[in-house]
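> this is the structure alone, sequence omitted:
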């Protein structure tokens, strides 16, 4: 009797396990935090043009060489290393200027790349309680220029902890400090100038978009920028997609790929027209009208990848197979339980009958 009860318990455990396999997918993550960090202090030179700011704004001369310094301290109890990277400024899709490491490429209007002018060690190692001075070398071009060359010095502690997904994916949390740098030779004012590059279909975070790409081709910042885009079918006045965003900025000699969402709709091939209005400080006002085409191959490719669309990909035979196998497994287990239970009852009945005959 005890053996039969044990079998029943095992079968019930199997049922629960089967349900968990078919119906649930649990993901766990381990997260740890590194308390050991570093501190830094910007040492401003005499040719700093502005006071009480947290970045370098230096008045330079053609072919000038200079070393500026950042003081770095390790207040912790363990040895640490800080990675150093130099980056020219870029403009991201939200109209925010990036001074740190980014995958955004240089605009074709860049004449003097920040990373060709500025150099620094790639790593600084700090013992517990130690203070070191990071020396950043500036070598200005021999050719003079108006406007500014801009970038950032990024400092990121090596060996920061990761959040790892047991299912195979990974999220990495890293904290970095970035000190901006503006290099200027002349006091002559430079007015930004905008140039439309392209309008084309694309995706952002696996969602269908139309990207309006335009550049600031001058060595000056664009401030308080507003971008408004309306998309219509070519030859029609009916607006099918639109977006407006204000309070944006652009870095000198950089481009922006401004995304216009498709409201979760399926991308349709065809001919379209984009009407674009961009305004900003310094009296900037640009209006462009650009025809563009979405091919069938593009539409199919992006629709396949768009996570917001319900895909008709045919019958999922693997899922159906799992359901069928699971169903028959449950039926088999139920039959086994009923058979065991019936046998137990029969044994009890036989015992009672034998006792009566005695």
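Looks like it came in fine. The structure displayed is predicted, hence computed values, not measured ones.

> use CA for all of it now, contacts and neighbours both
Noted.

> ranges for the helices of the stretch 101-250 of the chain?
114-117 (DSSP state H, counting those that start in this stretch).

> my bad, should have said the stretch 251-358 of the chain
Assigned by DSSP H, counting those that start in this stretch, the stretch 251-358 of the chain shows helices spanning 296-305, 317-357.

> just how off-centre is the shortest one within its chain?
Right, helix 296-305. Centroid displacement of helix 296-305 relative to its chain, using CA atoms, centre = their mean, to the nearest Å, is 22 Å.

> what residues sit buried inside it?
For helix 296-305, burial by neighbour count (16 or more other CA atoms under 10 Å) applies to 298-299, 302-304.

> same list (those residues) but as CSV, adding distance to residue 4.
Output for the buried residues of helix 296-305, formatted as CSV (distance: CA to CA, whole Å):
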residue, distance to residue 4
298, 63
299, 61
302, 58
303, 56
304, 53
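
> of those, closest to residue 97?
The shortest approach to residue 97 among the buried residues of helix 296-305 belongs to residue 302, at 28.0 Å (CA to CA).

> the closest one and residue 204 touch, don't they?
No. The criterion here is CA atoms under 8 Å, and residue 302 misses it with residue 204 at 10.3 Å.

> tell me which of the helices of the stretch 251-358 of the chain sits most buried.
Comparing these by mean neighbour count (mean count of other CA atoms under 10 Å), helix 296-305 comes out on top with a mean of 16.

> report how many residues lie close to residue 230.
Applying other CA atoms under 10 Å, we find 19 residues neighbouring residue 230.

> residues contacting it?
Going by CA atoms under 8 Å, 6 or more residues apart in numbering, residue 230 touches 239-243, 274-276.

> which two from the residues you listed end up farthest apart in space?
Greatest spacing in the contacts of residue 230, by CA to CA: 240 and 276 (14.1 Å).

> show me where the stretch 101-250 of the chain has its strands.
Assigned by DSSP state E, counting those that start in this stretch, the strands in the stretch 101-250 of the chain fall at 118-119, 123-126, 131-139, 148-157, 162-165, 170-172, 176-184, 194-204, 207-216, 222-233, 239-250.

> where's residue 174 relative to residue 37, distance?
Separation of residue 174 from residue 37 (CA to CA, to the nearest Å): 12 Å.

> of those two, who's got more company?
In this view residue 174 and residue 37 are compared by other CA under 10 Å, and residue 37 has more residues nearby, 20 against 12.

> who's more crowded, residue 240 and residue 276?
Just comparing residue 240 and residue 276: by other CA under 10 Å the higher neighbour count belongs to residue 276, 20 against 13.

> how near is the residue nearest to that one when sequence neighbours are not counted to residue 349?
Residue nearest to residue 276 in three dimensions, not counting chain neighbours: residue 229, with 4.6 Å by CA to CA, 6 or more residues apart in numbering. Remark: distance between residue 229 and residue 349 (CA to CA) = 84 Å.

> coming back round to it: show me what contacts the residue nearest to residue 276?
Residue 229 is in contact with 242-244, 260, 274-277, counting by CA under 8 Å, 6+ apart.

> try it against this one:
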């Protein structure tokens, strides 16, 4: 009998092989690259109208019709003459709850009346610096005549120009290059707070594929000219009329840029998305305020089919799985019955022998 137990275990392992799945790890984007690898560093030259001179980014007090030029030092620590791209980019909020200055192609939110790209522009889009030398990038600031409230936030991005950028001009693919971003805050009142907790709105729900994963994206809008920080965002997907969470997500220490959309995502995971009516239930909690959201949405058969087909991570159940399951059950039951019969016979045999 002892010899037959390992054989049974081996049979079950053959019928039910152990399968491992690799998880997709989404790394958050890093704006500032390692100095040694980049071969250069940058430094903001803070002007006289800098509100706080203890910080390393621009926080400028401006006025209607105000004009000025600010400088960014570029220190080339490499042994080669290098050319750097200079850009001004509106602040945005990514799906990880971070304020970024690298989404240059992203259209400003409809609540943003004055993007920083309309106020600040590079004097030259490229700057060349000799090896082991220092150069500068200049940003021209021209404030419109109409006054604005709150803050305008963006970033000055300095990145190393490479051969890939030439390919980009020809319509070819582009690889990431090393770069730095220096934040720029503009305000017309010195006591205007940078951070606040005035209002958040849920403007849209969109089931979609993002980086190969099936997600529900909830567009949470900050419609005011103030940034937000130290927020906790959480949400779940349930069948309409039910409470059990089919998928959920929670992010802590969330920051949201002024007048921007925070694309809060809930990953469906490995499960198949099925057509039907669902409800998104979410909330964002700050230090002083809390916002709750609840909205129904529908996934059509076509949407479900498309999401399940396009996902990078799919579970395929072989056709032989069900047959193997029943076969293993029959074998297990038969072996168990045989063992029981053997034990009963042995017990009766011992009793007769003792008599």
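That came through fine. Only a predicted model underlies this, so the values are computations on that prediction, with no experimental measurement involved.

> returning to that earlier point: now render the helices of the stretch 251-358 of the first structure as TSV, adding distance to residue 223 of the first structure.
Formatted as TSV, the helices of the stretch 251-358 of the first structure follow (distance: least, CA to CA, whole Å):
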stretch	distance to residue 223 of the first structure
helix 296-305	33
helix 317-357	54
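
> just to revisit the earlier point, which among the contacts of residue 229 of the first structure count as buried?
242, 260, 274-277.

> can you tell me which of these comes closest to residue 196 of the first structure?
Residue 196 of the first structure lies nearest to residue 276 out of these, by CA to CA, at 9.4 Å.

> shouldn't that closest one be in contact with residue 232?
No. If you go by CA under 8 Å, residue 276 of the first structure and residue 232 don't touch, sitting 11.5 Å apart.

> is it true that residue 96 of the first structure touches residue 247?
No. The criterion here is CA under 8 Å, and residue 96 of the first structure misses it with residue 247 at 9.3 Å.

> what's the spacing between the aligned partner of residue 81 of the second structure in the first structure and residue 99 of the first structure?
Under the alignment (TM-score structural alignment), residue 81 of the second structure pairs with residue 79 in the first structure. Using CA to CA, residue 79 of the first structure is found at 28 Å from residue 99 of the first structure.

> who's more crowded, the two?
Remark: of residue 79 of the first structure and residue 99, residue 99 carries more neighbours, 22 against 15, as counted by other CA under 10 Å.

> thinking again about what came up before, tell me which of the strands of the stretch 101-250 of the first structure sits nearest to residue 341 of the first structure.
Residue 341 of the first structure sits nearest to strand 162-165 of all those, at 44.2 Å, using CA to CA.

> with adjacent residues omitted, what lies nearest to the counterpart of residue 118 of the first structure in the second structure?
Residue pairing (TM-score structural alignment): residue 118 of the first structure is matched to residue 120 of the second structure. Closest residue in space to residue 120 of the second structure, ignoring its immediate chain neighbours: residue 141 at 4.5 Å, by CA to CA, 6+ apart.

> which residues does the residue opposite that neighbour in the first structure once aligned contact?
Per TM-score structural alignment, the equivalent position to residue 141 of the second structure in the first structure is residue 138. Listed by CA under 8 Å, 6+ apart, the contact set of residue 138 of the first structure reads 64-68, 117-119.

> re earlier: just the strands of the stretch 101-250 of the first structure: most buried one?
Burial among the strands of the stretch 101-250 of the first structure, expressed as mean neighbours by mean count of other CA under 10 Å, is greatest for strand 148-157, which shows a mean of 23.

> average gap between that one and the second structure?
Strand 148-157 of the first structure, aligned to the second structure and superposed, deviates on average by 0.5 Å (mean CA distance after the TM-score superposition for the first structure).

> which residue numbers in the second structure go with that strand?
Alignment note (TM-score structural alignment): strand 148-157 of the first structure is matched to residues 151-160 of the second structure.

> starting at the chain centroid, how far to the matching stretch?
The chain centre lies 20 Å from the centre of stretch 151-160 of the second structure; the measure is CA atoms, centre = their mean.

> can you list contacts of that stretch?
Surrounding stretch 151-160 of the second structure, the residues in contact under the criterion CA under 8 Å, 6+ apart are 38, 42, 82-91, 101-102, 114-117, 177-188, 192, 194, 225-226, 257-258.

> so who does the closest residue to residue 125 of the second structure other than its chain neighbours touch?
Leaving aside its sequence neighbours, residue 125 of the second structure sits nearest to residue 86 (CA to CA, 6+ apart; 4.9 Å). Going by CA under 8 Å, 6+ apart, residue 86 of the second structure touches 122, 124-127, 137, 156-159.

> give the equivalent position in the first structure for residue 305 of the second structure.
Correspondence of residue 305 of the second structure to the first structure, assessed by TM-score structural alignment: residue 300.

> give the contact list for the aligned residue in the first structure for residue 222 of the second structure.
Superposed on the first structure with TM-score structural alignment, residue 222 of the second structure falls opposite residue 216. Contacts for residue 216 of the first structure (CA under 8 Å, 6+ apart) come out as 192-195, 222, 250-255.

> among the residues you listed, which one lies nearest to residue 16 of the first structure?
residue 255 (56.2 Å).

> how many neighbours does that closest one have?
Neighbours around residue 255 of the first structure, by other CA under 10 Å: 28.

> repeat for the one 3 residues further on
When neighbours are counted by other CA under 10 Å, residue 258 of the first structure registers 22.

> quick one, what contacts the residue nearest to residue 267 of the second structure when sequence neighbours are not counted?
In space, and not counting its chain neighbours, residue 267 of the second structure is closest to residue 215: 4.4 Å by CA to CA, 6+ apart. Contacts for residue 215 of the second structure (CA under 8 Å, 6+ apart) come out as 207-209, 265-268.

> which of those lies closest to residue 75 of the second structure?
The nearest member of these to residue 75 of the second structure, counting by CA to CA, is residue 265 at 39.0 Å.

> am I right that residue 72 of the first structure is in contact with residue 131?
Yes. Contact status for residue 72 of the first structure versus residue 131: in contact at 5.6 Å, counting by CA under 8 Å.

> any idea how far residue 165 of the second structure is from the residue nearest to residue 267 of the second structure?
32 Å.

> repeat for residue 183 of the second structure
Residue 183 of the second structure is 24 Å from residue 165 of the second structure, by CA to CA.

> could you do residue 259 of the second structure as well?
Distance, residue 259 of the second structure to residue 165 of the second structure, using CA to CA: 30 Å.

> residue 185 of the first structure corresponds to which position in the second structure?
So, by TM-score structural alignment, residue 185 of the first structure is matched to residue 188.
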